[in-house]
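Novice: Any chance you can model this:
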Amino acid sequence: MITEVLARDTAAERPEAPVHPVEVISPILAGHPTELGGEYYVTVLKKLAKTRSVKRYLEVGVCKGDCFSQIACDRAIGVDPAFQLSQNVTSGKKDVRLFQMPSDAFFDEVDVKEALGGPIDLAFLDGLHQFEYLLRDFYNTERLCAPRSLIAMHDCLPVGDTMMPRSISDALRLSRGTRHEGWWTGDVWKVVAILRKYRPDLRVICLDAPPTGLVFVTNLDPDNATLSRDYCRIVDEFAAVPNTLQSVAEFYGTLPILPTSAILTGFDHSLYFRA
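Specialist: Predicted structure coming up:
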């Protein structure tokens, strides 16, 4: 059961105003590297998991375990094609299961609800940074959720063009010697645009969590097959969308970017993620 946090209408607890997208994107387009101003994305996930009393957690793209190790819950599943664990991923958990395999194979072969003992409460998707892969991870995860579950996606708000190539080797080469050396977001920002167009029923919330944004999705519908049914057509459509900062700016210009503090207080948590 996910705990509900009740709102209290006091001036001290009213939500902060959204960060205007122009404040985030304009300096980048002008060639001035910037950083997002909220709390670190792992901190946001850790606090939100605690606030919501998350029992069942899924993470795709565990790698070293930096985020996975910070989530307290009863049961947790981690997926990665090549684990490089350097953290205690069992910390704060009663039951941990790790699957070293590609996420497509994982969703095909593993009974996730059986392993977790019910639908996912919180999922964090941080796998391969190409939009078609994240899109599959999203709709495969949604069918294992309840309507009020949360799906979080990472790297959807790039803050420089050197991190945006679809190839990690290109990103590493282009970012060498820059302020964002080693950063790679690929083109997964397109998934947010896809959800806005093809799944307007979803509640999509974008946060200024450094280093490269955090997007939460709720009001989920496990029975909605739109994304899987039209997958090939959607991928063809968005593959043709230029993967540029200008395209990112045009899209996020229509979507508020919230400060991370907006969902970490009792008032706003109930406002945005009422459980």
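Novice: drop to CA atoms for contacts and neighbour counts, all remaining ones
Specialist: Will do.
Novice: Going toward the C-terminus from the lengthiest strand in the chain, what's the next helix or strand?
Specialist: Longest strand in the chain, counting residues (DSSP state E): strand 145-154. Scanning forward in sequence from strand 145-154 by DSSP states H and E, the next helix or strand is helix 168-175.
Novice: Need the contact partners of that next one.
Specialist: Applying C-alpha atoms under 8 Å, 6 or more residues apart in numbering, the external contacts of helix 168-175 come out as 162-165, 181-184, 186.
Novice: Show me which residues of it are buried.
Specialist: By neighbour count, with 16 or more other C-alpha atoms under 10 Å as the criterion, the buried positions of helix 168-175 are 168, 171-172, 174-175.
Novice: roughly how far apart are Met101 and Phe83?
Specialist: 9 Å (C-alpha to C-alpha, to the nearest Å).
Novice: Now the second one, please; I'll put the structures next to each other:
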Amino acid sequence: MVFIPSKARPAYHRALLNRLLGRREDAAELCKTALQTADYSVAHLRAHQMLAELEFPGEDYFRVLARIHEHLKPATYVEIGIFQGESFEIVRPETLAVGVDPSPRIRKQLSANQRVFAETSDNFFENRDVRSELGGKPIDLAFIDGLHLFEFALRDFINIEKLCSPDSVILIHDVYPIDDTSAARERASWFWSGDIWRLILTLKKYRPDLSVNVIAARPTGLAIIQNLNPESRVLEERQNEITDEFLATDISVLDGRKAEMLNRFPNEWASISRLIDTRGRA
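Specialist: Model (predicted):
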């Protein structure tokens, strides 16, 4: 077996040194240099991770998600994309929680109030009486973290909002791309957020009635969507048109304006808690 050295490693090691010396901008540029290589190496992954840490120096999305659960104390919760169940484990035991994933790999035993459905979210919403699974109550809090493709996340949002109330909150992961490679529709690196950023642009354009904010939480942002309207059918009725429009939108549209276009919000818990306390208000 021939060992092929990683082309990303030298630039990554120099980025690591510059970060240790406090040269954050230089470290970020060296990470970008390392990521110019199509490389599934450990150095390539770590360069992506460092770039995310430099972009978002505060708490990671998992910690922010846990804080939101504790602050809102939702009676009901729906999570799309369970995988090993890390984020499902932080749900309060009193919360009636439903998880959906075609191939869940749950590591811990579920509590009495938790159920996981091993199926696609499309199938789940089409064939299940979700309201019944939640004891007849609306969804208080939802987390979309499924397949990293725009059109799937859009359908998940449409289906979830119908089951919410104006006071509900929908969270969406992977909405703030770190670079073009990790934001591509076709996976080309271990670190991959896909093109969910397109959903933020969609909601801003077609649903200006919503409150849309993206918390600057690593690794790839956490959107908080509020002021929901379960009666709205704008996205559903124009779904094909919207999908065609935004799949044709290149990521370069974010160049120089990413924070503005994606409604970046500071990752400070005091500010986040005030934000989510405005839910249900115009």
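Novice: What would you report as the TM-score here?
Specialist: TM-score of the superposed chains, computed with TM-score structural alignment, normalised by the length of the first structure, equals 0.78; 235 aligned residues with a C-alpha RMSD of 2.5 Å.
Novice: Pull the distance from the longest strand of the first structure to the chain's centre.
Specialist: In terms of C-alpha atoms, centre = their mean, to the nearest Å, the centre of strand 145-154 of the first structure is found 9 Å from the chain centre.
Novice: Could you give the residue range in the second structure aligned to that strand?
Specialist: Using TM-score structural alignment, strand 145-154 of the first structure corresponds to residues 164-173 of the second structure.
Novice: so where do the helices sit in the stretch 51-200 of the second structure?
Specialist: Along the stretch 51-200 of the second structure, counting by DSSP state H, counting those that start in this stretch, helices occupy 61-72, 86-89, 121-127, 130-133, 150-161, 197-206.
Novice: out of the ones you listed, which comes closest to Glu236 of the second structure?
Specialist: helix 150-161 (6.5 Å; C-alpha to C-alpha).
Novice: Mind giving me the packing neighbours of the closest one?
Specialist: When contacts are defined as 3 or more C-alpha pairs under 8 Å, 6 or more residues apart in numbering; DSSP states H and E, helix 150-161 of the second structure packs onto helix 121-127, strand 139-144, helix 197-206.
Novice: what's the most buried one of these?
Specialist: Ranked by mean neighbour count, these are led by strand 139-144 with a mean of 25 (mean count of other C-alpha atoms under 10 Å).
Novice: hang on, the earlier thing: ok, Met101 and Phe83 of the first structure, which is more surrounded?
Specialist: Taking other C-alpha atoms under 10 Å, Met101 of the first structure and Phe83 do not tie; Phe83 has more neighbours (17 against 14).
Novice: Ile224 of the second structure pairs with which position in the first structure?
Specialist: Superposed on the first structure with TM-score structural alignment, Ile224 of the second structure falls opposite Phe216.
Novice: what comes up buried for stretch 47-63 of the second structure?
Specialist: Buried residues in stretch 47-63 of the second structure (16+ other C-alpha under 10 Å): 47-56, 58-62.
Novice: ok so, going back, neighbour-wise, give me the winner out of the contacts of helix 168-175 of the first structure.
Specialist: Met164 (28 neighbours).
Novice: Quick one: map that one onto the second structure.
Specialist: Using TM-score structural alignment, Met164 of the first structure pairs with Ala183 in the second structure.
Novice: Ignoring the adjacent residues along the chain, who's closest to that match?
Specialist: Nearest in space to Ala183 of the second structure, with sequence neighbours left out and distances taken as C-alpha to C-alpha, 6 or more residues apart in numbering, is Gly194 at 4.3 Å.
Novice: how far does the strand or helix carrying Arg274 of the second structure sit from the chain's center?
Specialist: Taking DSSP H and E as the definition, Arg274 of the second structure sits inside helix 269-276. On the basis of C-alpha atoms, centre = their mean, helix 269-276 of the second structure sits 18 Å off its chain's mean C-alpha point.
Novice: and it with helix 61-72, angle?
Specialist: Going by axes from the mean of the first three to the mean of the last three C-alpha atoms, to 10 degrees, helix 269-276 of the second structure is angled at 60 degrees with respect to helix 61-72.
Novice: so how much does helix 269-276 of the second structure differ from the first structure once superposed?
Specialist: Mean deviation of helix 269-276 of the second structure from its aligned counterpart in the first structure after superposition (mean C-alpha distance after the TM-score superposition for the first structure): 5.3 Å.
Novice: Name the residues of that helix that come out as buried.
Specialist: In helix 269-276 of the second structure, counting by 16+ other C-alpha under 10 Å, buried: 272, 276.
Novice: who touches it?
Specialist: Here helix 269-276 of the second structure makes contact (C-alpha under 8 Å, 6+ apart) with 64, 68, 71, 169, 215, 224, 226, 266.
Novice: Could I have the buried ones of those as PyMOL selection syntax?
Specialist: Buried residues within these, by 16+ other C-alpha under 10 Å, are selected in PyMOL with:
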select buried, resi 64+68+169+215+224+226+266
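Novice: In the first structure, what sits opposite Phe125 of the second structure in the alignment?
Specialist: Per TM-score structural alignment, the equivalent position to Phe125 of the second structure in the first structure is Phe107.
Novice: how close does its match get to Cys232 of the first structure?
Specialist: Separation of Phe107 of the first structure from Cys232 of the first structure (C-alpha to C-alpha) stands at 19 Å.
Novice: And Lys93 of the first structure, by the same measure?
Specialist: 38 Å.
Novice: Who has more neighbours out of those two?
Specialist: Remark: of Lys93 of the first structure and Cys232, Lys93 carries more neighbours, 18 against 11, as counted by other C-alpha under 10 Å.
Novice: Does that one touch Cys73 like I think?
Specialist: Yes: Lys93 of the first structure lies in contact with Cys73 (C-alpha atoms under 8 Å); the separation is 5.2 Å.
Novice: Now which residue in the first structure aligns to Leu65 of the second structure?
Specialist: By TM-score structural alignment, Leu65 of the second structure lines up with Leu45.
Novice: Grab the nearest non-local neighbour of that match.
Specialist: Leaving aside its chain neighbours, Leu45 of the first structure sits nearest to Ile71 (7.3 Å; criterion: C-alpha to C-alpha, 6+ apart).
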